[in-house]
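Asks: missing the sequence, but the structure's below:
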């Protein structure tokens, strides 16, 4: 499976997002009303104020604070090189990420877990909101499906069926991919960011998801996992 892809022309990525404001009462009044309407069906009995901690899921009400990427490297054994773009200033982060993509081949393949549903469109929406042009690797308008170089490890696992969301944690478990026990999960990122101001901790969490996704790709291809000594985190 996936033998037709050259891993050295592929970039694995993951993003971490948070609500744009630390709490609901900090949100401008007209956006509070729009938030209330947007989430009415999802909230059920929960108030818009309490539900705001999940605002990072929506690109209209959240922002990106970290993008981690991984590229496969050549050598006696395949390696992985991981780098993060992180900032409190989202536009600065996105500009650095975009500049990096500009230095890569236009046919570079981007891969993420649930990337087609979340990571890729979220990045594109936030770039537009910040008044930026999208890198060619993210531009899908006017392209035929087979011209879009995006891979999604969750979509690949579906094999054409309509299963619900399958987490990266579950797939790493069933494929026996070792992962360190994280001290946070995705639902805690907003709290760690706004209340603990610990962006480096979030970057570490994001980088681990990139490594896990890259290892999952190796398993899909029937290949050996990348050993820890061949994984490099670029500061």
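Replies: Now that the structure is in, tell me what you want to look at. The shown structure was predicted, so the numbers you read here are calculated from the model rather than taken from an experiment.
Asks: going forward, measure contacts and count neighbours with C-alpha atoms only.
Replies: Will do.
Asks: gap between the lengthiest strand in the chain and the chain center?
Replies: Determined from DSSP state E, the single longest strand within the chain is strand 62-73. Here the centre of strand 62-73 is set off from its chain's centre by 6 Å, with C-alpha atoms, centre = their mean, to the nearest Å.
Asks: hold the first one in mind and look at this next one:
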């Protein structure tokens, strides 16, 4: 049961991604053709491949990670707990290696779990695919080859909220709203990350946004367990 999970064994995370280049024209001809084919179903006749390229960040084959934020609990007693948040950013290769080092040094045991909102459909496979693209050996927590479903150490707050109903998608913003959790989307949203990264060159703003989402994921899990949500004093940025 979710209430029996040890919160200190869970690494909460969120990622922010952008297209691999700022402009469609920056891609080589082969990659442009591949993007045209890949995006054809989603854009239909409404957009050209070039017009649709600003959304390329959601595909690991055409995007890259610019920030991974993580958070974890340190609990001394029921009255004394901390949620510590930090971020990896900069060059994507460094981001991925730093994140891998964290997993292998502190979250590599069977008891450890990764948790994200829609993580099973987006965050976890995206990180794994980008690691493979960069020729980084997958850490155990992301290497699913040959594992049975109950051996996969991933928690997904979206999946938990579905309660077996796979016909619906509930965004992080909506779920925090209905659960009475402070909204993480009080500045930018995912559709603006590309502009903030490439045009504004404001990685700090993206980090703040990513860390707020990570905190929100932890808050949702607390609410699903029936626990009190975190106060501002319990959240520590490191």
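Replies: Right, received. Where do you want to start? Everything quoted here is computed from the prediction, not taken from an experiment.
Asks: how big is the offset of the longest strand of the first structure relative to the second structure?
Replies: In the superposition against the second structure, strand 62-73 of the first structure averages 0.4 Å from its aligned positions (mean C-alpha distance after the TM-score superposition for the first structure).
Asks: check which helices and strands that strand is in contact with.
Replies: For strand 62-73 of the first structure, the contact count by 3 or more C-alpha pairs under 8 Å, 6 or more residues apart in numbering; DSSP states H and E identifies strand 10-19, strand 79-86, helix 90-102, helix 120-129, helix 199-220 as packing neighbours.
Asks: and with 10 Å instead?
Replies: Using 3 or more C-alpha pairs under 10 Å, 6 or more residues apart in numbering; DSSP states H and E, the elements in contact with strand 62-73 of the first structure are strand 10-19, strand 79-86, helix 90-102, strand 109-112, helix 120-129, helix 199-220, strand 231-234.
Asks: deepest of these, which one?
Replies: Among those, ranked by average contacts under mean count of other C-alpha atoms under 10 Å, first place goes to strand 10-19 (a mean of 25).
Asks: how big's the offset between the helix or strand following that strand and the second structure?
Replies: Going down the chain from strand 10-19 of the first structure, the next helix or strand is helix 29-38, by DSSP states H and E. On superposition with the second structure, the mean distance recorded for helix 29-38 of the first structure (mean C-alpha distance after the TM-score superposition for the first structure) is 0.3 Å.
Asks: check the offset of stretch 7-19 of the first structure from the chain's centre.
Replies: How far stretch 7-19 of the first structure lies from its chain's middle: 5 Å, per C-alpha atoms, centre = their mean.
Asks: what's the matching range in the second structure for that stretch?
Replies: Using TM-score structural alignment, stretch 7-19 of the first structure lines up with residues 7-19 of the second structure.
Asks: tabulate the helices and strands packed on strand 62-73 of the first structure (a markdown table), appending distance to residue 51 of the first structure.
Replies: Listed next are these as a markdown table, based on distance: least, C-alpha to C-alpha, whole Å:
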| stretch | distance to residue 51 of the first structure |
| --- | --- |
| strand 10-19 | 11 |
| strand 79-86 | 25 |
| helix 90-102 | 23 |
| strand 109-112 | 27 |
| helix 120-129 | 20 |
| helix 199-220 | 21 |
| strand 231-234 | 35 |
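Asks: what stretch of the second structure does the longest strand of the first structure fall on?
Replies: Taking TM-score structural alignment, strand 62-73 of the first structure hits residues 63-74 over in the second structure.
Asks: can you list the buried residues in that stretch?
Replies: 63-73 (16 or more other C-alpha atoms under 10 Å).
Asks: again with stretch 105-122 of the second structure
Replies: Counting neighbours by 16+ other C-alpha under 10 Å, stretch 105-122 of the second structure gives 107-108, 112-120, 122 as buried.
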